[in-house]
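need coordinates for the below:
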Amino acid sequence: MGSYIKVRVDEKKLREAIRSYLQDIYKYNRRIGGNYYLKPVHIVYKRGPEGEIKEYRYYGRYWYAVEYYGKSRGKSVIKWLYLGRNKPRGVPPPPKNPLEGLRYYTIRGEPRYLYVDSKTLERFSWFFEKVAPEGPL
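Below is the predicted model of the structure:
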């Protein structure tokens, strides 16, 4: 991702926008049953050079198989197996994810700011217009 642009967002609008776009995917997961799961966002945490914690978010299609191993102490024991970005055979096509390809990071303690590369900012300008009324800083 190269250099990043700092964007001030309205946290409430950001949460609402993401929730509304991902709702159909969560409904889809309930509909296809328990063997497969389409994860619409992948989150990675990294510590920066000054000790800050960065949370990277990547929106896309991440397929998992869910294996059930019974119960232990009254709780279900499952294992998540990453299958890749291609849909498994026999699974109905998922709904469109308008956020697919969106990627940014935040710094813990700075929830009002997203750090976005210029290509992502341009491609998702329609999204940032909704959640970042002031535009990039």
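
going by C-alpha atoms from here, please, whenever you check contacts or count neighbours.
OK.

hey, where'd the strands end up in the chain?
4-8, 36-47, 53-72, 75-84, 103-107, 113-117 (DSSP state E).

those strands: which one's closest to N29?
Within these, the stretch nearest N29 is strand 36-47; the backing value is 5.8 Å (Cα to Cα).

for the strands of the chain, give me TSV that also has distance to R30.
Listed next are these as TSV, based on distance: least, Cα to Cα, whole Å:
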stretch	distance to R30
strand 4-8	34
strand 36-47	9
strand 53-72	13
strand 75-84	16
strand 103-107	25
strand 113-117	30
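
longest single helix anywhere in this structure?
helix 11-32 (DSSP state H).

coming back round to it: ok, which of the strands of the chain comes nearest K130?
Comparing the strands of the chain by their distance to K130 (Cα to Cα), the top pick is strand 4-8, with 11.7 Å.

the structure of the following sequence is requested for comparison with the preceding one:
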Amino acid sequence: MIQLLFTVLAVEAATVTALLFSTTLRKLVVIGVDHLKRGRGPVVVKTVAATALVVFCSSLYSMTKISRRSAEHGALTPTDQVLMSRNLLEATLMGFILFLALVVDRLHHYVRELRWLRTSLDSAMKHNGALEQETSRLS
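Down below sits the predicted model:
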């Protein structure tokens, strides 16, 4: 499970990096995220995110159970130390994954809005130039 979490984290980090810099890869990533947000994609993403959130909360609950048990006995046993570190690693990775999913969503939104604003600005500049040419011709 931890290898899967690291893989998902690396893919999300690469997606964030691709969205941050204006390259041809950014266009491909935006198209891919657009396709992911259509059809059944949002339902699947929300289901996976909810499952990750439940597993995240389960890891946190297990960690609090282990820490309560250690408070009663005074020290952590080696088995509890291993379980605590594994739960901490899983919770940290899932927290980062959920956070990066939100970052990818917002970056995708801002990149699309930026593209729309640039095309609107270009069309307004062309329209303004045409009006200026018309007024200079009439004068």
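
so what number do they get for TM-score?
Comparison of the two superposed chains (TM-score structural alignment, normalised by the length of structure 1) gives a TM-score of 0.29, and 58 aligned residues with a Cα RMSD of 4.1 Å.

centroid-nearest residue for structure 2?
Nearest residue to the geometric centre of structure 2 (Cα atoms, centre = their mean): A101, 2.1 Å.

D24 of structure 1: which of the strands of structure 1 is closest?
strand 36-47 (10.4 Å).

who touches the closest one?
Taking contacts as Cα atoms under 8 Å, 6 or more residues apart in numbering, the residues outside strand 36-47 of structure 1 that touch it are 22, 25, 29, 53-66, 97, 100.

now a ChimeraX select for only the buried ones of those residues.
Filtering these down to the buried ones (16 or more other Cα atoms under 10 Å) takes a single ChimeraX command:
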select :22,25,29,54,55,56,57,58,59,60,61,62,63,64,65,97
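
packing partners for the helix ranked longest in structure 2?
As assigned by DSSP H, the longest helix anywhere in structure 2 is helix 78-138. Counting contacts by 3 or more Cα pairs under 8 Å, 6 or more residues apart in numbering; DSSP states H and E, helix 78-138 of structure 2 packs against helix 2-20, helix 24-36, helix 41-73.

export those to JSON lines and tack on distance to L121 of structure 2 and mean neighbour count?
As requested, those are exported to JSON lines (distance: least, Cα to Cα, whole Å; neighbours: other Cα atoms under 10 Å):
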{"stretch": "helix 2-20", "distance to L121 of structure 2": "21", "mean neighbour count": "16"}
{"stretch": "helix 24-36", "distance to L121 of structure 2": "20", "mean neighbour count": "15"}
{"stretch": "helix 41-73", "distance to L121 of structure 2": "31", "mean neighbour count": "14"}
